[in-house]
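Novice: Could you look at this predicted model? Sequence included:
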Amino acid sequence: MAATRSTGRRERLRAETTAEIKLTALDLMRSGGPDAITLRAIAREMGMTANAIYGYFATRDDLVTALIADVYTALADAVDTAWADSARRAPAERITAWAHAFRDWALTNPEGFRLIYGDPVPGYQAPAGGPAPDAARRVCVGIAALADAARAGTEPAPDESGFTWDDFDPGLLHKVRPAFPDLPPAGVALALRIWGHLHGLITLEVYGHLRAQTFAPDKLFRSELDQLVRTLNLGR
């Protein structure tokens, strides 16, 4: 029994230290950019020896991979929850709910957003398949779901011409087509167009580029969403 308690305590302390290492890495990125994420700098901030921190992450790249996986999964969880919670709503409302969930997450986790969508960590080599393949698939499928909902709620049906499967990366199609086998090539293009509308303003806001232009970035984002819904001929 004592051995079990001791093992459980060690596992708990290891989990707590691992979480602190990750938080410290994001704090360093906040103050010094992606260059600041080094195991030695983290050890110094936490009062650990360099050798001790290597017992948690063998390399800086292992830590970055774990960080990306964590934040990407958190984003996927946030937008998936918004999508599921709006299941009984009209397509326009579901798209709006997903978009607001994405923006809210990005503003709450700006360093995480920058890590997965913005600043590359110099010299970082991602593992084969990417650092967070499941979360990336979930977000891609979520974006395709926006397009699928838009097509279902649009009258008349949107133009389906002009795009072929050859216009898209096979990796993207491998994620999207099994989830939405009836989505045509133009539907994938629509998903990317919707993504561009949402991602553009959020990126400007996270990086602070709107501060000198507007005191109401939330109003600007809502206006962009309203315009997007109108462009898609979706009812509110």
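Specialist: Sure, I can see it.

Novice: rest of the way, CA atoms for contacts and neighbours
Specialist: Noted.

Novice: which residues in the chain form helices?
Specialist: For the chain, applying DSSP state H gives helices covering 2-32, 39-46, 50-53, 60-85, 91-108, 110-117, 133-153, 170-176, 185-206, 217-231.

Novice: nearest to Phe163, of these?
Specialist: With Cα to Cα as the criterion, Phe163 lies closest to helix 185-206 of these, at 5.4 Å.

Novice: residues touching the nearest residue to Ala78 once chain neighbours are set aside, list them.
Specialist: Leaving aside its sequence neighbours, Ala78 sits nearest to Ala101 (Cα to Cα, 6 or more residues apart in numbering; 6.3 Å). Listed by Cα atoms under 8 Å, 6 or more residues apart in numbering, the contact partners of Ala101 are Ala78, Val79, Ala82.

Novice: Got another one to weigh against that:
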Amino acid sequence: MTSTHRTRTPRERYRDQTRAEIKQIAVSQLAAGGVEGVALLRIAKEIGMSGPALYRYFASRDDLLTELVVDAYQAVAADIRAVDIAAGGRTALHALATALRDWAVAQPHLYLLIQGTPVPGFRAPDETVAHAREVLGPFLAVFAEGRPSGSVEPLVDEFARWLRDDTAVAAWVEQRTGLSPEEPAAAVALTGAITAWSQLHGTVGLEAAGQFAGMGHRPATLLAAQVDMLADAFQLA
């Protein structure tokens, strides 16, 4: 068998190392001053490179931010995939929610980059949708077991229509659950995953942004209560 592996040249290795160093500095700037603190010229100065030279590695600030967004999604998706959801039900839901929160509070600057206030003028590439779905994928499997209560049935009906109208979403749900779009459980899975995303983003996002400072509760306790309410709404065991 002929191997297709090709050894990278020293030039290619140097380029990859330099790009990684640029991104590392950009993440440090992001942590210190938010998105507004990410400045290519300051990165160039810190790395000992001229501004024009740095543009050979990243064509623009948006180009650099795009890679940081993709890297962040890949990192949180890896943590979510590592969760054991074999137990199913609310146990699995709590485990997924905890993994997401743990990742977010450990690097709030990255969480807010992908889930916080949109960056003026910046449009994330279409590929980020696929990365976001990697984060939500395991939630689909958990909610596929659900039996929606009356309060969420109108929402399930709307998501059932979405499944019928959007072949890409239908394919994603089927890939993650094995359910065809026509099966009622597919709409339940999608409804639960999107509802969980909105609930978790609300609580985790507020914590990551420091909005709970000075309040008389632990964010982890609030999140656990919300997860239980969500599990109750879908009658997860």
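Specialist: Ah, there it is. Every value quoted in this text rests on a predicted model; they were computed, and no experiment measured them.

Novice: Turn the helices of structure 1 into CSV, including distance to Thr164 of structure 1.
Specialist: Conversion of these to CSV gives the following (distance: least, Cα to Cα, whole Å):
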stretch, distance to Thr164 of structure 1
helix 2-32, 41
helix 39-46, 46
helix 50-53, 50
helix 60-85, 28
helix 91-108, 25
helix 110-117, 27
helix 133-153, 16
helix 170-176, 12
helix 185-206, 5
helix 217-231, 23
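
Novice: Of all the ones you listed, which one is nearest Ala126 of structure 1?
Specialist: In terms of Cα to Cα, the element of those nearest to Ala126 of structure 1 is helix 60-85, at 6.8 Å.

Novice: Can you spell out which helices and strands pack onto the closest one?
Specialist: Identification of packing neighbours for helix 60-85 of structure 1 by 3 or more Cα pairs under 8 Å, 6 or more residues apart in numbering; DSSP states H and E yields helix 91-108, helix 110-117, helix 133-153.

Novice: follow-up on the earlier one: and the residue nearest to Ala78 of structure 1, what pairs with it in structure 2?
Specialist: Counting by TM-score structural alignment, Ala101 of structure 1 corresponds to Ala99 in structure 2.

Novice: just to revisit the earlier point, out of the helices of structure 1, which is closest to Ser161 of structure 1?
Specialist: Closest to Ser161 of structure 1 of these is helix 185-206 (Cα to Cα; 6.6 Å).

Novice: what sits up against the closest one?
Specialist: The contact list for helix 185-206 of structure 1 (Cα under 8 Å, 6+ apart) reads 99, 103, 106-107, 110, 113, 143-148, 151, 159-165, 210-211, 217, 221, 224-225, 228.

Novice: how far away is Leu67 of structure 1 from Val121 of structure 1?
Specialist: As judged by Cα to Cα, to the nearest Å, Leu67 of structure 1 and Val121 of structure 1 stand 12 Å apart.

Novice: Counting neighbours, go ahead and name the busier of these two.
Specialist: For Leu67 of structure 1 versus Val121, the count of surrounding residues by other Cα atoms under 10 Å is larger for Leu67: 23 against 17.

Novice: start to end distance for stretch 80-93 of structure 1?
Specialist: 14 Å.

Novice: For Pro127 of structure 1, which of the helices of structure 1 is the nearest?
Specialist: For those, proximity to Pro127 of structure 1 was assessed by Cα to Cα; helix 60-85 is nearest, at 7.8 Å.

Novice: by how many degrees do the closest one and helix 91-108 diverge?
Specialist: 150 degrees (axes from the mean of the first three to the mean of the last three Cα atoms, to 10 degrees).

Novice: Would you mind listing the buried residues in helix 60-85 of structure 1?
Specialist: Neighbour counts over helix 60-85 of structure 1 (16 or more other Cα atoms under 10 Å) mark 60-80, 82-83 as buried.

Novice: Same check on stretch 190-197 of structure 2?
Specialist: Leu190, Thr191, Gly192, Ala193, Ala196.

Novice: One more: stretch 99-114 of structure 1?
Specialist: Quick answer for stretch 99-114 of structure 1 (16+ other Cα under 10 Å): 99-107, 109-114.

Novice: roughly how far out does that stretch sit from the chain middle?
Specialist: 8 Å (Cα atoms, centre = their mean, to the nearest Å).

Novice: same deal with stretch 73-85 of structure 1?
Specialist: 10 Å.

Novice: Now do it: everything it contacts.
Specialist: With contacts defined as Cα under 8 Å, 6+ apart, stretch 73-85 of structure 1 is touched by 94, 97-99, 101-102, 105, 132, 134-136, 138-139, 142.

Novice: Same list, these, but as JSON lines with distance to Asp35 of structure 1 please.
Specialist: JSON lines is the format used below for these (distance: Cα to Cα, whole Å):
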{"residue": "Arg94", "distance to Asp35 of structure 1": "38"}
{"residue": "Ala97", "distance to Asp35 of structure 1": "35"}
{"residue": "Trp98", "distance to Asp35 of structure 1": "32"}
{"residue": "Ala99", "distance to Asp35 of structure 1": "30"}
{"residue": "Ala101", "distance to Asp35 of structure 1": "29"}
{"residue": "Phe102", "distance to Asp35 of structure 1": "26"}
{"residue": "Trp105", "distance to Asp35 of structure 1": "24"}
{"residue": "Ala132", "distance to Asp35 of structure 1": "21"}
{"residue": "Asp134", "distance to Asp35 of structure 1": "26"}
{"residue": "Ala135", "distance to Asp35 of structure 1": "25"}
{"residue": "Ala136", "distance to Asp35 of structure 1": "24"}
{"residue": "Arg138", "distance to Asp35 of structure 1": "29"}
{"residue": "Val139", "distance to Asp35 of structure 1": "27"}
{"residue": "Gly142", "distance to Asp35 of structure 1": "31"}
